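Visitor: predicted model and sequence below, questions to follow.
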Amino acid sequence: MVIITGTSRGIGKAVAENYLAKGEHVIGIGRNHTITHANYTAVICDLSQAAEVEQLTLPDLGSEALIFIHNAGVLGEVNYFEKLSPDEPQKVMQVNFFAGATLLQRLLQLTPKDQSFKAIFISSGAGKNPIASWASYCASKAAVDLFCQVIQLEEQQLGRPDFHCLSVAPGVVDTEMQAGIRSVSEDVFSEVARFQEYKHSNQLYSPELVSQKLYKLVHHTVLNQVVYSLRDIEL
């Protein structure tokens, strides 16, 4: 069984469709759903609302191998931190980090220690390298990296032998988020020209390529670390 947040478009949709094509049962969690498939279960939840995430009821997980992918993410307002509204960092952290952490905690509590379980959080190179005007996004992705390392350490200590918690940076992907980045004024985002060049010079990964690389990492790679970049995964 595969549980994925944010499956209506982009990376999340491509990953969900890839698993469905391989015969897996996929549970999608989010506000909107665009996938129609016999093995797809849509769970409506606004991940930006902490109360909704905390009250979410998950379908029966069974005893088969479980994969949880927290893919849902928002960039937030692109602007210098001193100009942001005070609640902007909290809004970004809720979707990019807290929602996934809340769901993972629930799944860990529901899953027997001997059950195969892989938890993947979609991170970003922005969690490792500072980008001006992206303070909230960079902070949320940096949190994901270290959080996953802590969870991996904890679950080893708690005796969960077939568990992996991964923080995976997909690279620069051709999504609506990237389109939004390219449309921002240089007055508020000094590096906009670099992201426009990624598009013009065809340097963006397709969501479908990301889904294939992610599948290879999760299912055909010896997992001996927590933080990965899909740039390093060759098909």
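Guide: Now that the structure is in, tell me what you want to look at.

Visitor: for the rest of this, base every contact and every neighbour count on C-alpha atoms.
Guide: Fine.

Visitor: which parts of stretch 208-216 are buried?
Guide: For stretch 208-216, a neighbour-count test (16 or more other CA atoms under 10 Å) marks 208, 209, 210, 211, 212, 213, 214 as buried.

Visitor: quick check: end-to-end length of stretch 182-198?
Guide: 10 Å (CA to CA, to the nearest Å).

Visitor: thinking again about what came up before, mind checking which of the buried residues of stretch 208-216 are in strands?
Guide: Within these, no residue falls in strands by DSSP state E.

Visitor: ok, these vs residue 147, which is closest?
Guide: The closest of the buried residues of stretch 208-216 to residue 147 turns out to be residue 214 (CA to CA; 19.6 Å).

Visitor: in the protein, which spans are strands?
Guide: 2-5, 26-30, 40-44, 66-70, 117-122, 163-169, 227-229.

Visitor: now for the shortest one, which elements pack on it?
Guide: Here strand 227-229 is seen to pack against helix 135-157, strand 163-169 when contacts are counted using 3 or more CA pairs under 8 Å, 6 or more residues apart in numbering; DSSP states H and E.

Visitor: which parts of the first one are buried?
Guide: Using 16+ other CA under 10 Å as the test for burial, helix 135-157 gives 135-145, 147-149, 151-152, 155.

Visitor: one more structure, for comparison:
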Amino acid sequence: MITRQHLLLVLLCSVILSSAIVDYNPALAFLVAIGAGTGAIIPDIQMKRPNNNPLRTSAWVVAQVGRRICTPVMCIFYRRIFRIDCNPGDKWLTHSLPGLILNFGILSAIAFVPVFVFGDEIPVLLVMGFLAGLLFGMVLHLAEDCCCRKGIALFHPFNDTRIYGSIRPCDVIDRRITGFYVYHATVLFFFLLIQSAVHVSFYEMIAFGLFSICLCVGSMIWQSDVRIELPDNRIADSQEVTVT
């Protein structure tokens, strides 16, 4: 999906999660939402710099953290540990399960630098909240890309297993992504309605929020004909035959 689609879908889900936390700690809820928005953008290292658009330029700057810091470190790690050479500009590095883990690990290490430098002046709980939101946004980013034709390279760079769906994000005729917006917003509305009417414990509200988010993600996957393509099932371009 393109950046604005990722951002809107992730933010709708993050509001569900933040709403479950806000009574416990408003600052924590805010940082979870900020982290989720950042995580929705970070994997798209292939993003091109836009012209004369401050909002898109801001998103591009966030993506450069992944491109200029995280993926070069990933490539060093893969080369030193697994003897695998890779290109830091390869989008599949961040659109895979190993990439998700490494990307999050590198960003977590960076986020904790101020904690070690300034000590108790930086509340660890707030840093953890931002990182939880960051991981949440990155996981949702991959789940959303699973619904698209390009999909994700699940275990890149170790093999070419792909998970992909049938959506073309720029296809104006296909209204499924618009339907996702409506469904996510509807789930959010009923979540807030139930939250205001029923008083339950903090942990029960978190569980209910996560269940609501799973409904959103499950709906996307179900409507997108998501499938897994194993390496042995892939057909080389030179072997493809068009039958007329």
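Guide: It's in. Keep in mind that this is a model prediction, so the values were computed, not measured.

Visitor: TM-score of the superposed pair?
Guide: Once superposed, the chains reach a TM-score of 0.32 (TM-score structural alignment, normalised by the length of the first structure), with 135 aligned residues with a CA RMSD of 6.2 Å.

Visitor: returning to what we had before: distance to residue 193 of the first structure for the buried residues of stretch 208-216 of the first structure - can I get that in CSV?
Guide: Shown next, in CSV, are those (distance: CA to CA, whole Å):
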residue, distance to residue 193 of the first structure
208, 25
209, 24
210, 24
211, 27
212, 29
213, 27
214, 28
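
Visitor: between those residues, which sits nearest residue 121 of the first structure?
Guide: Nearest to residue 121 of the first structure out of those is residue 214 (CA to CA; 11.2 Å).

Visitor: isn't residue 145 of the first structure up against residue 229?
Guide: No - if you go by CA atoms under 8 Å, residue 145 of the first structure and residue 229 don't touch, sitting 11.3 Å apart.

Visitor: going by distance to residue 28 of the first structure, which of the buried residues of stretch 208-216 of the first structure wins?
Guide: residue 211 (15.2 Å).

Visitor: neighbours around the nearest residue to residue 103 of the first structure once chain neighbours are set aside, how many?
Guide: Nearest residue to residue 103 of the first structure, sequence neighbours excluded (CA to CA, 6 or more residues apart in numbering): residue 53, at 7.3 Å. Neighbour count of residue 53 of the first structure, defined by other CA atoms under 10 Å: 20.

Visitor: could you measure from residue 53 of the first structure over to residue 164 of the first structure?
Guide: Taking CA to CA, one finds residue 53 of the first structure at 23 Å from residue 164 of the first structure.

Visitor: now the strands for the second structure?
Guide: Under DSSP E, the second structure gives strands at 152-153, 162-164, 227-229.

Visitor: will you turn those into JSON lines that also has distance to residue 35 of the second structure and mean neighbour count?
Guide: Formatted as JSON lines, the strands of the second structure follow (distance: least, CA to CA, whole Å; neighbours: other CA atoms under 10 Å):
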{"stretch": "strand 152-153", "distance to residue 35 of the second structure": "22", "mean neighbour count": "28"}
{"stretch": "strand 162-164", "distance to residue 35 of the second structure": "25", "mean neighbour count": "22"}
{"stretch": "strand 227-229", "distance to residue 35 of the second structure": "29", "mean neighbour count": "15"}
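
Visitor: redo those as CSV? Include distance to residue 210 of the second structure.
Guide: Formatted as CSV, the strands of the second structure follow (distance: least, CA to CA, whole Å):
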stretch, distance to residue 210 of the second structure
strand 152-153, 23
strand 162-164, 23
strand 227-229, 24
